[in-house]
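> return atomic coordinates for the entry below.
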Amino acid sequence: MEAERSKEEIQAETTKRKTAEEGIEKDDKSTEEIKESSTDNLEETESDQDEDSQVYGPPELPPMPWFGMDIGGTLSKLVYFEPTDTSETEQETVTNIRRYLTNNLAYGEHGHRDGDKMLENVTIKQRSGRIHFIRFPTSQMHAFIDLSKEKGMAHTVSTVCATGGGAYKFEKDIYRELNMKLYKFDELDSLISGLRFIAENNREEIYYWQDPLNEEKAHKEIYDFKDPYPYMLVNIGSGVSILAVKSPTEHVRVSGTSLGGGTFLGLSRLLTGCTTFEEALTLAAHGDNKNVDKLVKDIYGGDYERFCLPGDIVASSFGQMSFNEKLASVKKEDLARATLMMITNNIGSIARLCCRGEGIDRVIFVGNFLRINTIAMKSLANAMEFWSGGAMKALFCEHEGYFGAVGCLLELMKTH
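Have a look, this model is predicted:
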């Protein structure tokens, strides 16, 4: 790795570079050009790097503050890298943003910072700091833009790395209102690189549920992710994408489904009248899907022994709703629970089939559908273990929905 330079050398080189580039329009610089410029010093540093490692950050880093954004169909995720080694010049630039973002857990009516997820002692190239994790509903994007404008981000931030469909949908709005350029990166590439980076910086990131259906004994166990490849990655957002990850640079999307977190919230709102994801989960936690679903024992009177199907597993989601007496007595809590189980069971079944087809016995479930959603996680954990005869465990992550935002920030500054 190249020798660490003094602050004076960095400032002198920055001034020299800015002078040489005078008159060139910043907006004409494409993402590909930025990627190419970040590899200028590759040959001289490559021999000093372990070939399996990733070094994040070009020799001359972009100015602070650094943000990465993943604008999904339902939820937008924002990560902020707060430097702990700022110079006096940088301190003047980032003080107001730092104070506002780090002194609050809520921003306006809809923005929230997940303080318990903050990552300390993170190094991106030669810069040390911590990463903050912020989320807000994508439906509130224009409120987010107004708040950013009010807090002066238009004057201190010129570039944000972004991924997700909303990076295209809202690009013109963000540029017009905040004079902020979005550098867009592929969301699946960003997802995988973000997962790898956070797992390397947090040894307790990956875990599984032990005894998931036992209310007294169920608990998390840390999973050793030192030698992860290959693994199946199931990203549950508004919809679901399933990726076979063979190495740090080799992955392919093998399947997916349109029935994801957006489906759960949409159906829950229709069936129960709830308005938020959190409210839907609260209802589900107090419901019983057996009052809504038709089970194997409802059809066979018990287990279906020939195919080893226990009597208490779901044979038909919402199958009981075809009977008037059941329909008349059903509660909204039961409907929310049945909706959650239907979505979760479908995702688990597809994931298991993908693992079998690809010959992979390790699967990680990520995405904001799993945030505070222990019911879904325990159900997935039980399903993976049962249908694999104990050979597979469903793995989960502490920063389940933020990998895309972290990854696209790293993509801008990554050299190999």
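
> switch to C-alpha atoms for all contacts and neighbour counts from now on
Noted.

> which parts of stretch 169-182 are buried?
By neighbour count on 16 or more other CA atoms under 10 Å, the buried set for stretch 169-182 is E171, I174, L178, N179, M180, K181, L182.

> okay, and which of these map to helices?
Among the buried residues of stretch 169-182, the members falling in helices (DSSP state H) are E171, I174, L178.

> what residues are up against the closest residue to F185 other than its chain neighbours?
Residue nearest to F185 in three dimensions, not counting chain neighbours: T163, with 5.2 Å by CA to CA, 6 or more residues apart in numbering. If you count contacts by CA atoms under 8 Å, 6 or more residues apart in numbering, T163 has them with M69, D70, I71, K184, F185, D186, E187, S190, G404, A405, C408.

> and this one, please, so the two structures can be compared:
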Amino acid sequence: MPRRDAAGIDAGGTLVKIAYIKDGVARLRKFRSDRLEEAAAWIGTELPEAPLCLTGGKGAKLAALIGRNTKMMPEFEATCSGVRLLLPPEIAGRAFLLANVGTGTSVHVIDGGRQIRVGGTGLGGGTIVGLSRLLTGIDDYDAIVAAASAGDRGVADLKVRHIYEGMEPPIDGELTASNFGRVPPGAAIGDGRNGTVAREDALASVIGMVGEAVATLCVSAAAAHGLKTIVYIGSSFNGNAPLRRAIESYTCFRGGEPHFVENGEFSGALGALLRLGRRAARV
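Purely as a prediction, here's the structure:
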């Protein structure tokens, strides 16, 4: 085994993220968290002797399945350490708010070598999947996002322009006055005809609601600490353009400066890898 082989593993509520170095090359890998045995078997085959550092809520369970000595690292510390490796110097070098939008959302202030958790919410990717499942019966995340991308939030959501119909509203008419506030009495999910709400429109409103709530929390938390820069990471953004648009537009409207990080969902795994003294220069 080359001495440089090592892996940082973030076993979260939805995904197991692995940042590893093998034969001197930095790589990334993901597994579903409901398939921990599959992740453990892969680690045993691909990295049989590599030192491992685990973090995340399912880290201890995965470590038991791996069945060899591993290091453990607190989740928040790993994430805040790893995200700096993915940020451009002009952002990493100043204080900023970090929002990790995974199954739920955790919010931190990072200032130099100091990080403090300042809040969070149960809203996140898990909310999107759960509500979408209840409303439409769709289980697959990619299918949910694809359907939502074809939807119109203005069908189920009450916009400011709907309230001020025929008048000039005092604020942006496209702002949401009430999430799902335009759903008529007796309405059900259907094809959008005969008083039903199309599933695409309902799913667009689910994602928009989560995005606006997360952005509102983050902008308020940033302002409370004298910050404007908000860095958004997390697996919920994977292929989810509607969520990113909702968060980006609402963050900007509220005076924040949003930044989205490529491979940001691997921040915890990269931080765990860094704890082993390994730095993935390129991923």
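
> hmm, back to that, now the contacts of T163 of the first structure as TSV including secondary structure, distance to L340 of the first structure and neighbour count?
Converted to TSV, the contacts of T163 of the first structure look like this (DSSP: H, G, I helix; E, B strand; the rest coil; distance: CA to CA, whole Å; neighbours: other CA atoms under 10 Å):
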residue	secondary structure	distance to L340 of the first structure	neighbour count
M69	strand	28	30
D70	strand	24	33
I71	strand	24	27
K184	strand	33	23
F185	coil	31	21
D186	coil	29	15
E187	helix	26	22
S190	helix	28	24
G404	helix	24	33
A405	helix	26	28
C408	helix	30	32
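
> now these in a markdown table, with distance to K151 of the first structure?
Output for the contacts of T163 of the first structure, formatted as a markdown table (distance: CA to CA, whole Å):
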| residue | distance to K151 of the first structure |
| --- | --- |
| M69 | 18 |
| D70 | 21 |
| I71 | 20 |
| K184 | 24 |
| F185 | 26 |
| D186 | 29 |
| E187 | 28 |
| S190 | 28 |
| G404 | 25 |
| A405 | 21 |
| C408 | 24 |
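
> list which of those are still in contact in the second structure.
Among these, the ones whose aligned partners also stay in contact in the second structure (both residues aligned by TM-score structural alignment, their matches' CA atoms under 8 Å) are M69, D70, I71, K184, F185, D186, E187, S190, G404, A405, C408.

> nearest to A338 of the first structure among those residues?
I71 (28.5 Å; CA to CA).

> the closest one maps to what in the second structure?
Using TM-score structural alignment, the equivalent of I71 of the first structure in the second structure is A11.

> report the distance from stretch 326-336 of the first structure to the chain centre.
Between the centre of stretch 326-336 of the first structure and the centre of its chain there are 32 Å (CA atoms, centre = their mean, to the nearest Å).

> contacting residues around that stretch?
With CA under 8 Å, 6+ apart as the contact definition, stretch 326-336 of the first structure has outside contacts at 268, 271-272, 280-281, 283-292, 320-321.

> how about a cut-off of 7 Å?
For stretch 326-336 of the first structure, the external contacting residues (CA atoms under 7 Å, 6 or more residues apart in numbering) are 268, 271-272, 280, 283-284, 286-289, 291-292, 320-321.

> next one: stretch 186-193 of the first structure
With CA under 7 Å, 6+ apart as the test, stretch 186-193 of the first structure has contacts from T163, G164, F403, G404, G407, C408, E411.

> tell me the two of these that are most distant?
So, the contacts of stretch 186-193 of the first structure by CA to CA: farthest apart are G164 and E411, at 13.8 Å.

> what segments of the stretch 301-416 of the first structure are strands?
Per DSSP state E, counting those that start in this stretch, the stretch 301-416 of the first structure carries strands over the ranges 314-316, 363-366, 394-397, 414-415.

> and those strands as a markdown table, adding mean neighbour count and distance to K246 of the first structure?
Shown next, in a markdown table, are those (neighbours: other CA atoms under 10 Å; distance: least, CA to CA, whole Å):
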| stretch | mean neighbour count | distance to K246 of the first structure |
| --- | --- | --- |
| strand 314-316 | 18 | 33 |
| strand 363-366 | 24 | 12 |
| strand 394-397 | 23 | 17 |
| strand 414-415 | 21 | 20 |
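
> and those strands: which comes nearest E325 of the first structure?
strand 314-316 (17.5 Å).

> so where is the closest one in the second structure?
Aligning strand 314-316 of the first structure against the second structure (TM-score structural alignment) gives residues 176-178.

> mean offset of that stretch relative to the first structure (after superposition)
Mean deviation of stretch 176-178 of the second structure relative to the first structure after superposition (mean CA distance after the TM-score superposition for the first structure): 1.2 Å.

> and the longest helix for the first structure?
Every helix in the first structure considered (DSSP H), the longest is helix 332-358.
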